[in-house]
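> sequence and predicted model, in that order:
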Amino acid sequence: MTLSEEFLTAYDRQLRTDAETPSAIAVEHLGPLRLVTFAGGRGFVTYQDLGGASAQTIAQWVAEALAFYRSDPAIVRVEWKTRGHDYAPGLRETLLANGFEADETESIMIGPAGALTADVRLPPGISLRRITEEPDIRAMSAMQDEVFGDAVSAGNAEAILRRAALDDGMELWVAEHEGSIVSAGRLEPVPGTEFAGIWGGATRAGWRGQGIYRALTAARARAAVTLGKTLIHSDSTEYSRPILERYGLLRVSTTTPYYWRR
């Protein structure tokens, strides 16, 4: 087994469980599917594998899962998380036929946490810190909304604040210039596993290419090592993937989210 295959096996076994959705407020099961409900009217469909199901069975599951979420008027958006290495005949076509839309495909990156901890020189005037206070979290959320091309959403900020209140190990990190957040991301140690995830990485366009995201990643990796985690995983855009590859993370598969909106 290659190192990439070892990482992917660990990913499937350790992360594609309840560990994937620590902030869920409800989880229902439909065959191998986990139908997750998050605060803020968000549904999320995931699974460890589909057990070799046929296209016909998968189509039935998609229809039943969507009916489940449609029956709850509080649900406004559902994400169906697919992985490129899964055997899932007809899934993409069925999701599209049921009103889901594909978002950007990202790379599943995994590697040793220690490989990411190198010191990185920051541009003049840039500082890093972990944030915990509500005004900082709201400012971080607004910056991420803007960078991702979304309208600034109080709902997104509220979801992060609710998650922070759980005190489940999640850490929020930012890079600032003259009191303004220019880059941000979170660290999510996964209880009972070797893994910590790095998520939500966003850097304002004018500050990219200067090592800020790399430094923010190193800070989160050092925090993960302190917590005893040995592996880092991330779903990475084509912007962040090359940065992680340079420091030893491997692209083990891909993930494509499909979204249904009420």
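Good, I have the coordinates. Residues are numbered from 1 along each chain as shown.
> from here on, contacts and neighbour counts on C-alpha atoms
OK.
> now do the helix or strand harbouring residue 8: which elements does it pack against?
Here residue 8, judged by DSSP states H and E, is contained in helix 3-10. Contact analysis of helix 3-10 by 3 or more C-alpha pairs under 8 Å, 6 or more residues apart in numbering; DSSP states H and E lists strand 250-261 as its packing neighbours.
> how far is the strand it packs on from where the chain is centred?
10 Å (C-alpha atoms, centre = their mean, to the nearest Å).
> who are the packing partners of it?
Strand 250-261 sits against helix 3-10, strand 77-83, strand 101-102, strand 106-112, with contacts defined as 3+ C-alpha pairs under 8 Å, 6+ apart.
> which of these sits most buried?
Ranked by mean neighbour count, the helices and strands packed on strand 250-261 are led by strand 106-112 with a mean of 23 (mean count of other C-alpha atoms under 10 Å).
> any buried residues in the strand or helix carrying residue 61, and which?
Assigned by DSSP H and E, residue 61 belongs to helix 55-70. Within helix 55-70, the residues scored as buried using 16 or more other C-alpha atoms under 10 Å are 58, 59, 61, 62, 65, 66, 69, 70.
> next, the one to line up against it:
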Amino acid sequence: MVDTAALLTAYDEHMRTPPGPGPAGLTYEPDGPVIRVVGGHEGRIRAPRDLGLTGDEVDRLIARQRDYFRARGEGVEWKVRGHDRPADLGGRLTAAGFTAEPPSAVLIGLAEEVAAEPVLPDGVVLRATQADEDLRRIADQQTEVWGFDLSWVADDLRSQVAAAPDRISILIAEAGDRLVTSAWAVFHPSHDYVALLGGTTVPEWRGRGLYRALLAARAGEAAARGCRLLHVDASPDSAPILRRLGFHEITTSTHYRWTPIE
């Protein structure tokens, strides 16, 4: 039996805040219990499980983050997990003008159990890349699938590659000239968690095992590197696949976003 409580404890210890210095152009600014991530396509707030604050103290902390990014003319995103404290944090963010997105399931898998030889549909080629042109194509593909501007993904991936190319593994699956699936894994140097991100397939290629193939490939690399645990913030489409592969849900995550009014 997997000890999900122990997985949640490890997640809270290692996956809540940025690991070490950020890529060029990105800074981490502490403000009380939280860290402001500044310099990306939008601001981000990363926080411990328990802010250690209540009532008006929480409201003032939220207002400071919102107003900091308002002064920069930028939006800001605050990720809240289902077990975070204070329990009314989400409601206080909403009262401060943040908007909640649909929650994701936070799932943890064991790399050695998920690792496998990728099984690809006929005519599809899987390859690793850090080439600038491929990063642009990934951003275009993600924008196409999700239906809103994700051009910033290229810059984000590019900055991670420039900062520490051995800490990010980027995979694409192609059918001829068509990029059909993209995904990446971020390896953290101080612990054995690996964050699995992307995992996006164009509509006409869904249901053919591509998501599972790229998952197996990234898990295989994680296991080969000696990394034990795989972390995914899973959408409702991805979560059932991951559960069938043995991933365990430990909590939920909800992105609260504030955007300046133009």
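In hand now; what should we look at? The structure presented is a predicted model; accordingly, all values stated were derived computationally and were not measured.
> what TM-score do we get after superposing?
Laid over one another, the chains give 0.92 as their TM-score (TM-score structural alignment, normalised by the length of structure 1), with 258 aligned residues with a C-alpha RMSD of 1.9 Å.
> re the thing from before, mean shift between the helix holding residue 8 of structure 1 and structure 2?
Compared with structure 2 after fitting, helix 3-10 of structure 1 deviates on average by 0.7 Å (mean C-alpha distance after the TM-score superposition for structure 1).
> how far does that helix sit from its chain's centre?
19 Å.
> what about residue 4 of structure 2, distance to residue 145 of structure 2?
Distance of residue 4 of structure 2 to residue 145 of structure 2, given as C-alpha to C-alpha, to the nearest Å: 33 Å.
> nearest to residue 187 of structure 1 among the buried residues of helix 55-70 of structure 1?
residue 69 (29.1 Å; C-alpha to C-alpha).
> wait, isn't the closest one in contact with residue 43?
Yes - counting by C-alpha atoms under 8 Å, residue 43 is a contact partner of residue 69 of structure 1 at 7.1 Å.
> now the strands: where do they sit in the stretch 101-250 of structure 1?
For the stretch 101-250 of structure 1, the strands defined by DSSP state E, counting those that start in this stretch cover 101-102, 106-112, 126-131, 171-177, 180-189, 195-203, 231-236, 250-261.
> could those be laid out in CSV, adding distance to residue 221 of structure 1?
Formatted as CSV, these follow (distance: least, C-alpha to C-alpha, whole Å):
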stretch, distance to residue 221 of structure 1
strand 101-102, 30
strand 106-112, 9
strand 126-131, 13
strand 171-177, 11
strand 180-189, 8
strand 195-203, 8
strand 231-236, 8
strand 250-261, 16
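> so which residue is smack in the middle of structure 2?
Taking C-alpha atoms, centre = their mean as the criterion, residue 197 is the residue nearest the geometric centre of structure 2, at 5.3 Å.
> any idea what that residue aligns with in structure 1?
Residue correspondence to structure 1 (TM-score structural alignment): residue 197 of structure 2 is matched to residue 199.
> mind listing what that match touches?
The contact partners of residue 199 of structure 1, taken as C-alpha atoms under 8 Å, 6 or more residues apart in numbering, are 185, 186, 187, 188, 234, 235.
> how far away is the counterpart of residue 142 of structure 2 in structure 1 from residue 2 of structure 1?
Residue 142 of structure 2 maps onto residue 144 of structure 1 when the alignment is built from TM-score structural alignment. Using C-alpha to C-alpha, residue 144 of structure 1 is found at 36 Å from residue 2 of structure 1.
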